[in-house]
Each structure stands twice: as C-alpha cells, then as structure tokens.
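**Q** Give me coordinates for this.
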Amino acid sequence: MTDVQLGMPQLPAPDYSAEVRARLAADAKEIIARYPDSRSALLPMLHLVQSEEGHVSRTGMRFCAETLELTTAEVAAVVTFYTMYRRRPSGDYQVGVCTNTLCAVMGGDAIYDDLKDYLGVGDQETTEDGKVTLEHIECNAACDFAPVVMVNWEFFDNQTPESARRLVDDLRAGRPVEPTRGAPLCDYKQTARILAGFPDERPGAVAATGGAGHASLIGLRLAKGEGATPRVVAPRDSGAGSAPEDAPQPGSQHLSSHDAPQPTSDSDPGHPAGPVTEEGE
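**A** Next up, the predicted model:
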C-alpha cells in the first residue's frame, strides 16, 4: 500500500536544480503568453516538464501548479486523465500497437502479443535497457494502413509480427529507423517538447506529411462523383428488376454509397431476410 492509502504524509517532491528551473520557467513564460488565461496553458506545460524527465513527475506537477497558480490536485487530475502523459519513467521510444477494431482483425492483436513475449514486458512496461516502452493504443485514424504501429507518435504502417520485431531491434540497437510517412523519428523527450508547441527542428519535418491512404482517396473520389456509377438495387416492395421513378439513373452521379445498397439479405428482393426453416436447412 502507498503512504496515502495508509494515511501517512507523503515526502515533499524534490525540486528541480536552479539551472533546470530557470530554463523551464523561461519556456513556461513563452507558453503562457499564447493564452488569454494562464490555466489554459496546462496541457502544453505538462508536455514541457515531460520533455525534461521523460515523464510527468511529482516535481513537474508541482512546477506546473506553482507557475499557473493551480492546486497540485487540479494538475494531477489532468495528468491522470490523458494517456499521453506518463506518470513513471519510460523508454526513449514509446512503441504503440493499435488494437482497435480494424487493426486488431488485420493482425494488430497478434503483433502486440508477439512483442510482449519478444521484449519480455507487459502493457506500458519498459525493457531493461530503457529503450522501448510497449503499449496498446486506440485508433490513430490510420485504418487504411492497418495494422499500424506508432513510435513516439510517428507511423509505421502495414506491420507484421516479423517487421515489428525488426523495428524494436533497430530501436534498441540505435540503428536508423524511418517512419513509413510523416516526420523523421526522434526520442520521446524531443517529441514531448514539440508537443509543448516549440519549433520542430528535425531536418525535413516541416515538409513531411502523412498523406491519406488509398481507400480514403477512393472514398473521396466517389463522394465527388468521380468514380464508377454504382448499381441501383430495387426496393423490396417494388418487385425485382424495377426501380422507383426518382431512383438515380445510370450515368448519374451519387454523393453517397447509401444510394446504391449492395445485394444483401436485407436489400436484395431476390434474397429476402427471414428465419431459417426446416425446409431450408
């Protein structure tokens, strides 16, 4: 049990050295100047202190509270709410495997389970060399490239257990690693400083873009009416082979795939939905 659970007083958090505190205070002043209300600067301030230690320590929370004139409880409430803030020391590289629906069915679960065994760590645990922290993450809006692995929030698309093993091997060995798309990779402390709103000084980072995937671009073209004309399926109550007068005609442009439902048991008159009978079994 912790000291708090036992009702014992906690030891005061150690303070930053004078040099570190002066540097952070100067950066904090710049961050606060971006907002009309100083308390609005809390999120980037937490990224700032995370860039110093690699996680948000009690010292970092106290610094934020004192600088923004908040209570430590208010700061702690925010830190514990957002998963991008680490509350304990972690690795130079945060390796996140997406295990949300599409990535999971495309192999994300297999990648995550394989990396746990390969690295000998569990969720949000760090390898003994301090290089890699493994975690499962929710959707990162990159479903076109499933399954996706992220390292310090940079994309590594279309992964397999084998490619993910090579990736973590390279990270631990210090070999150059290039994301599939987007900005060059940097360590977690550098990433945190960028998230705090300071200039990204990585070569080529400003020009780098993620880019939409093939499936998303097809959907965009269809939405603009640039794709092939979808087939119109007759409503169930109009009889097979017929269509209502206001149905889109061949050659017309459709703004949504809902204009052309596919032949399923619910939408195809020739295959009506219904309970399975003994005769049909």
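**Q** rest of the way, CA atoms for contacts and neighbours
**A** Will do.
**Q** Could you list every helix and strand that the helix or strand harbouring residue 96 packs against?
**A** Mapping residue 96 onto the secondary structure by DSSP states H and E places it in strand 93-98. Strand 93-98 makes packing contacts with strand 132-137, strand 149-151 when contacts are defined by 3 or more CA pairs under 8 Å, 6 or more residues apart in numbering; DSSP states H and E.
**Q** what comes up buried for the shortest one?
**A** Pointing back at strand 149-151 there. Neighbour counts over strand 149-151 (16 or more other CA atoms under 10 Å) mark 149-151 as buried.
**Q** returning to that earlier point: helix or strand right after the strand holding residue 96?
**A** helix 101-103.
**Q** which is the next helix or strand following that next one?
**A** Counting by DSSP H and E, what follows helix 101-103 is helix 109-119.
**Q** To check against the first, give me the structure of this:
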Amino acid sequence: MTTPSQQPSPTPKPGRDPAERTHAAAGEDVDVMAISPVREEGMLTDEPPAETFGADVVAQAREIIARYPQSRSALLPMLHLVQSVEGYVSQEGVAFCAEQLGLSEAEVSAVVTFYTMYKRKPCGEHLVSVCTNTLCAALGGDAIYRQLAEHLGEDGKPLGHEETAGTPGEPGSITLEHAECLAACDFAPVLQVNYEYYDNQTPEKAVELVDSLRRGEKPAPTRGAPLSDFKSVERQLAGFFPEDDDQFRIDVDGPSQAVETLRGAQLAAERGWTAPAMAEDVPLPEVEAK
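**A** The predicted structure is shown next:
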C-alpha cells in the first residue's frame, strides 16, 4: 500500500519514490549524440551494421573445418582466419568461431586468451615482436625494445606492450610487443616483423627498420619469405596461399639457415662427433604407487 508521498511521479526522481516509467523522454532540442557515452557512425540509422564475416569468410571457414576429422580441431587456423579479417580476435570473432565449430564462446575464449599469437586489440599493419628472453635480453634485446617504445610513443610517453603507433590496420601503423624466445639464439638479438626474422639487431638498426615500415616500405627480412602485412600473414597461417605456383614460392620460400645455424653440425662432422646410441629395451624405473 502506497502513501500519498509514494504516489508514482511521471518521471524518475532521486530517492526511493516510484515512477510511472523508468526514463525521461528527451525533448526535441536534446542532442542525443552529444550526451551519449558511445558514439559510433551510423548509430542513429535504421540500417543494420555491416556483416564482418560474410559468405566468403564462412566458405573459407568451412574449407578449414573440412581438413580435420573433428571440427573442433580447426579452431587454431579458424582464429587466424578471423585475424586476417579483423586484424585481431574480437568478441564477434569468438562468437563466429563458436558457431562454426559447435563450441561454446567460453571454450573459444579460453584458447584465444591462452596463446599470445591471438590479439585482443586491433593490430597495426605490422606487428613488431622484440625478443626479450634471456640471451637476446643480455645481448641488447631489452635496449632495443626500450628504444622502439620511446621512438614510437607520443607526448613523451613510451608505447606500451601490444599498443599501436598510428591507427590500427592503416598503412604504416605498428604494433609493438615483447616476445618470448623466438628460437634464433644464434642470431641474437633478434626481432620479427609479422613473424619474419630481422637478425643481429641494434637499437639504431631497429629504429631505422620501423621508420621504413612507417613510410610504407617493406625491407627484406634477414632470411625467410618476403615481408607482407599482418593480415596477409594471418591468412597464410589459416592455410590459404596463392594458387599460382610461382607466387606461392615467392610468398613462402626463403633461406632459413646461415653459417651460425650450421656451425655446430659442421664441427661435429669435422671432428667425427656422434650422438651415443640409445640402448634398446631399457626398463623404465620403478615408480612408487600412489
């Protein structure tokens, strides 16, 4: 039972008094866009938003799924496909993978957040990964990362891990990240651009490299395939390559070894070193029962 003081007011008022409706209608002179905390182009139109994953992407997803006996095994390349479209894995991308593979969004999110190769924020045209693991760090990797962070930052603030200089996805934009071991200790310190190697780096060489990228140039990697852009590499990681054999070879082939890489094997051959033969039928040690 309400008292006279608790009679509903036409519009909400501060306090616990009830109201006839839960919102106050805006007058004709109210600028809805100006007071909205979210401003997106087209938010006041009746047109549906553009579909991020159209029929062509769905067809490519089906092609990936067909490679595996169980559809859930296709999740990793599917996430690379999503990144080739969006430049990162959005919540919409998570939902797309879940729908295509018959998984829950939680299952997909668990994989996305486990692997550092899947990004949760839009990436730049180029992803620059600086190895800061033990050997690279000791030989200058930390100094390289620090120099790039300061060089790519703005207003005296260094660029942070997985932050982007420029507008994500636009030409010349660069996302910088710390990277764990890049498996190139023989060329330390190293960095990668879109997963292609640039070996034996110095802070000065690294700055020159990112400046070239920002100008729209694509300096040749030290070894490996020619440099492309982040989205194109993600498409390759999803398993899609040019049908033309010559272009395919250009895109994926490249020398991946050097004198430093082969030196250990050469020394072993010159000195007759061999690995000890493994004994056959060696019994496993006893393990105490739990």
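**Q** Put together a markdown table for the helices and strands packed on strand 93-98 of the first structure, with distance to residue 38 of the first structure on each row.
**A** Output for these, formatted as a markdown table (distance: least, CA to CA, whole Å):
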| stretch | distance to residue 38 of the first structure |
| --- | --- |
| strand 132-137 | 31 |
| strand 149-151 | 31 |
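**Q** I'd guess residue 249 of the second structure is in a strand, am I close?
**A** No - with DSSP: H, G, I helix; E, B strand; the rest coil as the criterion, residue 249 of the second structure is helix rather than part of a strand.
**Q** so what's the aligned partner of residue 142 of the first structure in the second structure closest to, chain neighbours aside?
**A** Per TM-score structural alignment, the equivalent position to residue 142 of the first structure in the second structure is residue 184. Once flanking residues are discounted, residue 184 of the second structure sits nearest to residue 190: 7.1 Å by CA to CA, 6 or more residues apart in numbering.
**Q** and what of residue 161 of the first structure?
**A** The shortest distance from residue 161 of the first structure to any non-neighbouring residue, by CA to CA, 6+ apart, is to residue 111 (4.6 Å).
**Q** Same check on residue 114 of the first structure?
**A** Nearest-residue entry for residue 114 of the first structure: residue 161, 6.3 Å, with adjacent residues in sequence omitted and distances by CA to CA, 6+ apart.
**Q** quick one on the thing from earlier: next one: the counterpart of the residue nearest to residue 161 of the first structure in the second structure from residue 203 of the second structure, what distance?
**A** Under the alignment (TM-score structural alignment), residue 111 of the first structure pairs with residue 144 of the second structure. Distance, residue 144 of the second structure to residue 203 of the second structure, using CA to CA, to the nearest Å: 4 Å.
**Q** contacting residues for the residue sitting nearest the centre point of the second structure?
**A** Closest residue to the average C-alpha location of the second structure: residue 119 at 3.2 Å, with CA atoms, centre = their mean. By CA atoms under 8 Å, 6 or more residues apart in numbering, residue 119 of the second structure lies in contact with 88-89, 112.
**Q** same question, residue 31 of the first structure
**A** Neighbouring residues of residue 31 of the first structure by CA under 8 Å, 6+ apart: 41, 44-45, 196-197.
**Q** just checking, it is part of a helix?
**A** Yes - the assignment for residue 31 of the first structure (three-state DSSP) places it in a helix.
**Q** how about it, what's its partner in the second structure?
**A** Counting by TM-score structural alignment, residue 31 of the first structure lines up with residue 64 in the second structure.
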